[in-house]
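Visitor: Need a 3D model of the sequence below.
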Amino acid sequence: MTDAALPHSAVATGTASRRDFGLKRRHAAEARFRFYGIAAIVIGLGFLAILLFSIISKGYTSFVQTSITVPVEFSAEIIDKDNERATNPRVLISANYPVVARNALAKALGISPDDKAAMKEVSKFISDGSRAVLRQIVVSDPSVIGTTRPVTLLATADIDSANKGQIDLNVAEVNRKVSDQQLAWLDQLRAEGAISTPFNWGLLTFGASSRPETSGLGVALIGSFYMMGIVLLCALPIGVAASIYLEEFAKKNRFTDFIEVNINNLAAVPSIVFGLLGLAVFINFFGMPRSAPIVGGLVLTLMTLPTIIIATRAALRSVPPSIRSAALGIGASKMQMVFDHVLPLATPGILTGTIIGLARALGETAPLLLIGMVAFVADAPTTPFDPATALPVQIYMWSNEAERAFVERTSGAIIVLLAFLALMNIIAILLRRRFERRW
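Guide: Down below sits the predicted model:
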């Protein structure tokens, strides 16, 4: 029977049911899409949580360091046996301070200096960095020679790991770096209150070292600061000026189209290519020093420029044309229209793009490796032309070390880098809200 032969009510009911069926299918598809979207977000947040947990769980202990406070006898027999410090101050610099620290700890533990095996174990208890601590005390005040004073010294990386519970003590003694005797001494010092775990300022102030307990990010932080300053001083004015010209003054022709295409292409070029460019141009051609923040800053400037230009042009383009028309209508020149009306309104977007570009540059490693910023630098640079390293490069170098304590240092450095990146992004958000205007 055809639809024409059916009653009108039956035809209407069949049509409505078919329409309802299609509506339910669309609603079901929409529900599934929402579920997939929420699932994707949850999975992404889950992986992010796993990553952050892995980094923080391994690195938070690097922000504390095991220290030992013992009475140190500044023996004149060891430091200045011939009493030459009045005529030869260098004798105080070259004295055998590790022996002074070892004897002090041995005396605190009740160990005889004649017990060579025990003294050898004691020497592995205190970091060789005690040399610098004791030398600084003696050089700044030579009158301490011949006296006994309490001094806080760093423990070695192995003792530090044992004190933090990072060493499995259930394995055989021959399979771990801390002996049973050293563990007994650690318990003894802990019972006497000589062991402490203060905040590890050395992680943020020390330079490069082959010993984990005296390794820090000081040089890397200063090097990164110099590089970010150079990027900000070079990339921001050049990028903003280029964006203003291309967006407001340049005529639309094949040449400007060619420039725009290349800017977009440069933004997608792998960062290691900029490292090769910096190596060829700044170091090989211009003869700039290797491992210097000035070279790293210039390389990162080239890498950041496309990002700043694209963000600035987008910010300028977001200003309504009515602002331009109104400014020109009241007699402003095109230069006045751009710098007095358009640019202030585009400032939030420009600042956001600049800070995001700087954050990206701060986390780059590959271009810095190619220009030699993997040097072993113990002293902080005083100028951008001095050898230095950077935060991501320091993380890369520590990750290649074999000692377990450097794993802790690596994760701690990643936490510091993530903190800087989060801070920069927070600043970008605050600046955008501070300068954002409604029209």
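
Visitor: contacts, neighbours, all on C-alpha from now
Guide: OK.

Visitor: What are the boundaries of the helices in the stretch 51-200 of the chain?
Guide: 76-79, 90-93, 97-109, 116-123, 130-140, 157-163, 180-191 (DSSP state H, counting those that start in this stretch).

Visitor: Identify whichever of these lies nearest to Arg437.
Guide: Ranking these by proximity to Arg437 (C-alpha to C-alpha) places helix 157-163 first, at 53.6 Å.

Visitor: mind giving me TSV with the helices of the stretch 51-200 of the chain and columns for mean neighbour count and distance to His8?
Guide: Below are the helices of the stretch 51-200 of the chain laid out as TSV (neighbours: other C-alpha atoms under 10 Å; distance: least, C-alpha to C-alpha, whole Å):
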stretch	mean neighbour count	distance to His8
helix 76-79	16	114
helix 90-93	16	109
helix 97-109	20	104
helix 116-123	15	102
helix 130-140	17	100
helix 157-163	22	86
helix 180-191	15	95
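
Visitor: Between those helices, which one is closest to Leu45.
Guide: Of all those, helix 157-163 comes closest under C-alpha to C-alpha, at 31.6 Å.

Visitor: Work out the gap between the closest one and the centre of the chain.
Guide: Centre-to-centre, helix 157-163 and its host chain are 25 Å apart (C-alpha atoms, centre = their mean, to the nearest Å).

Visitor: next structured bit after the helix or strand containing Leu369?
Guide: Using DSSP states H and E, Leu369 falls within helix 366-370. With elements assigned by DSSP H and E, the helix or strand that comes after helix 366-370 is helix 391-399.

Visitor: Give me the residues contacting that next one.
Guide: With C-alpha atoms under 8 Å, 6 or more residues apart in numbering as the contact definition, helix 391-399 has outside contacts at 217, 220-221, 224, 362-365, 368-369, 373-374, 406-407, 409-410, 413-414, 417.

Visitor: Stretch 320-332 now?
Guide: Lys334, Met337, Val338, His341, Val342.

Visitor: Report how many residues lie close to His341.
Guide: Counted with other C-alpha atoms under 10 Å, residues neighbouring His341 total 17.

Visitor: Roughly how far does Arg254 sit from Glu260?
Guide: Going from Arg254 to Glu260 by C-alpha to C-alpha, to the nearest Å gives 10 Å.

Visitor: Looking at those two, which is more packed in?
Guide: Shown here are Arg254 and Glu260; by other C-alpha under 10 Å, Glu260 has more neighbours (16 against 9).

Visitor: For the comparison step, fold the sequence that follows:
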Amino acid sequence: MSDDAQRPIQAVVASGLRRRYFRERAFRYLGLGSLFIGLGFLAFFFYTIIANGYSAFQQTRIRLDIELSEAEIDPGGTRDVEVLTQANYQALLRAALSGLFPEVSERGELRLLYGMISTGARRELRARVLSDPSVIGTMQSIWLLADDDIDMVVKGHIRRDVAESDRRVSDLQIGWLDRLEAQDRVDLRFNSYFFTSGDSREPELAGIWSATVGSFFMLLVTLALSFPLGVATAIYLEELGPKNRWTDLIEVNINNLAAVPSIVFGLLGLALFINIFGLPRSAPVAGGLVLSLMTLPVIIIASRAALTAVPPAIREAALAVGASKMQMVFHHVLPLAMPGMLTGTIIGMARALGESAPLLMIGMVAFIVDVPQTPLDPSTALPVQVYLWADSPERAFVERTSAAILVLLVFLLLMNATAILLRKRFERRY
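Guide: As a prediction, the model looks like this:
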């Protein structure tokens, strides 16, 4: 063939190669662009949550010089616990504030002045006296919890330079706060209430401990039910059960259940566990049962995949040396598949920890202050606590909502990291 005849063919091939390479580069750049866009949204999400929530881990406190008058706390000098508990600590706090601002005398101004200290301050003062009754009759300098609006001003979430009508704190209170700050009586300290107390109508007193304990009880019930049932179902379907239309029907339904919206499981739990079985509403045991229904398909599918990943040679070798089918499954196949089963279980539990829709359907959206002592006590969960705080109008609940999301994300990351470590630690390669 002549050179003139080969040139068009070479040109066509070169043109085709250029188009193919261009498409490959375009696809690669499109994938990279999608990746960077996703990472950008994720970074923006984390930035927003952290920026709004990190300040909740600190709380404003105001130092007051309080005269713990024996005539006010324990007139009889008996040091009886009941007498000390019933003392009027609010009067001591008000006297200390009036001593710092003696010029404040009008009733409305006094209400604003006393409102700068949290309603929980008297409980802190009472706890101080009960823990050490020897302080009665002395003058004590005590750092007490500030009101949530004052806390927002100190943290900069409520601006001081805007019109008084546009903020919840009056000009008088800002002036008094400036005087307290000039006297080194205002400080930001670690917010222990956020981690040690239950929910509260007052933002500065609200915490996640009650919701954390409720989530723990629910996950405990979920794990106790879904893990053995899920593993047993996977073993039966994969190793022991016959392959017929009934097992095929069960497998199809299990796969379909894994895609059912979580709120449907909440409706099922409401109808079954509460209306028929009469379990208490807002109880972790009811929430754990609902989450078990939702988690079971995930554990079954993951466990079956782990069993399938075990090489057939393991089964054949066990049967060849005289092991029964049950011995083959429990002595050889199951130990090798267990890391994958644990990984699927932890991932399913992590999904259950972040669910709120099914819990709302069974009444766990109730306002719960006390920390549950058993799975039968009224409780809430971390995702539901986030939902409740997000619906509150106070500005201080915004940072607590973000802080609770951060805590929930930490738990989810730890659970997923545990699943990865378990797989890396116990996984065997063939």
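
Visitor: Quick one: buried ones out of the contacts of stretch 320-332 of the first structure?
Guide: Met337, Val338, His341, Val342 (16 or more other C-alpha atoms under 10 Å).

Visitor: Translate Glu72 of the second structure into the numbering of the first structure.
Guide: Superposed on the first structure with TM-score structural alignment, Glu72 of the second structure falls opposite Ile78.

Visitor: any idea how far that match is from Ala314 of the first structure?
Guide: Taking C-alpha to C-alpha, one finds Ile78 of the first structure at 70 Å from Ala314 of the first structure.

Visitor: Same question for Thr61 of the first structure.
Guide: 44 Å.

Visitor: what distance separates the longest strand anywhere in the second structure from the centre of its chain?
Guide: Longest strand in the second structure by number of residues, with DSSP state E as the criterion: strand 58-67. Strand 58-67 of the second structure has its C-alpha centroid displaced from the chain centroid by 30 Å (C-alpha atoms, centre = their mean).

Visitor: now for it, which elements pack on it?
Guide: helix 89-100, strand 139-145, helix 148-155, strand 186-190 (3 or more C-alpha pairs under 8 Å, 6 or more residues apart in numbering; DSSP states H and E).

Visitor: Dump those to TSV, plus distance to Val81 of the second structure.
Guide: Shown next, in TSV, are these (distance: least, C-alpha to C-alpha, whole Å):
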stretch	distance to Val81 of the second structure
helix 89-100	14
strand 139-145	20
helix 148-155	30
strand 186-190	29
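
Visitor: so where does the counterpart of Phe411 of the second structure in the first structure fall, helix or strand?
Guide: The alignment partner of Phe411 of the second structure in the first structure, by TM-score structural alignment, is Phe420. Assigning secondary structure by DSSP H and E places Phe420 of the first structure in helix 404-435.

Visitor: For that helix, give me the average deviation versus the second structure.
Guide: Helix 404-435 of the first structure differs from its equivalent in the second structure by a mean of 0.8 Å after superposition (mean C-alpha distance after the TM-score superposition for the first structure).

Visitor: quick check: angle from that helix to helix 391-399?
Guide: Between helix 404-435 of the first structure and helix 391-399, the angle comes out at 160 degrees (axes from the mean of the first three to the mean of the last three C-alpha atoms, to 10 degrees).

Visitor: For stretch 296-307 of the second structure, grab the matching residue range in the first structure.
Guide: Counting by TM-score structural alignment, stretch 296-307 of the second structure corresponds to residues 305-316.

Visitor: Report the buried residues of the matching stretch.
Guide: Leu305, Pro306, Thr307, Ile308, Ile309, Ile310, Ala311, Thr312, Arg313, Ala314, Ala315, Leu316.

Visitor: was I right about the third one contacting Leu351?
Guide: Which is Thr307 of the first structure. No. In this structure Thr307 of the first structure lies outside contact range of Leu351 using C-alpha atoms under 8 Å: 11.9 Å.

Visitor: quick one: which of the helices of the stretch 51-200 of the first structure is nearest Asn264 of the first structure?
Guide: Here helix 157-163 is closest among those (C-alpha to C-alpha), at 48.3 Å.

Visitor: Just the closest of the buried ones among the contacts of stretch 320-332 of the first structure to Ala184 of the first structure, please.
Guide: Looking across those and measuring by C-alpha to C-alpha, the closest to Ala184 of the first structure is Val342, at 72.0 Å.

Visitor: what lines up against that closest one once you look at the second structure?
Guide: Checking TM-score structural alignment: Val342 of the first structure goes with Val333.

Visitor: likewise Glu173 of the first structure?
Guide: Under TM-score structural alignment, Glu173 of the first structure pairs with Glu164 in the second structure.

Visitor: Give me the nearest residue to its match, chain neighbours excluded.
Guide: Ser170 (5.9 Å; C-alpha to C-alpha, 6 or more residues apart in numbering).

Visitor: I'd like to know how far the one you found sits from Leu112 of the second structure.
Guide: Distance from Ser170 of the second structure to Leu112 of the second structure, by C-alpha to C-alpha: 8 Å.

Visitor: can you check Ile276 of the second structure too?
Guide: 52 Å.

Visitor: what helix or strand does the nearest residue to Ala428 of the first structure once chain neighbours are set aside sit in?
Guide: Nearest residue to Ala428 of the first structure, sequence neighbours excluded (C-alpha to C-alpha, 6+ apart): Thr352, at 5.0 Å. Thr352 of the first structure belongs to helix 343-362 when assigned by DSSP H and E.

Visitor: That helix vs the second structure - mean distance after superposition?
Guide: Relative to the second structure, helix 343-362 of the first structure is 1.0 Å off (mean C-alpha distance after the TM-score superposition for the first structure).

Visitor: outside of that helix, which residues touch it?
Guide: In contact with helix 343-362 of the first structure (C-alpha under 8 Å, 6+ apart) are residues 224, 228, 231-232, 236, 240, 300, 303-304, 307-308, 311-312, 314-316, 318-319, 391-392, 421, 424-425, 428-429, 431-433, 435-437.

Visitor: Having no further points to raise, I will conclude here.
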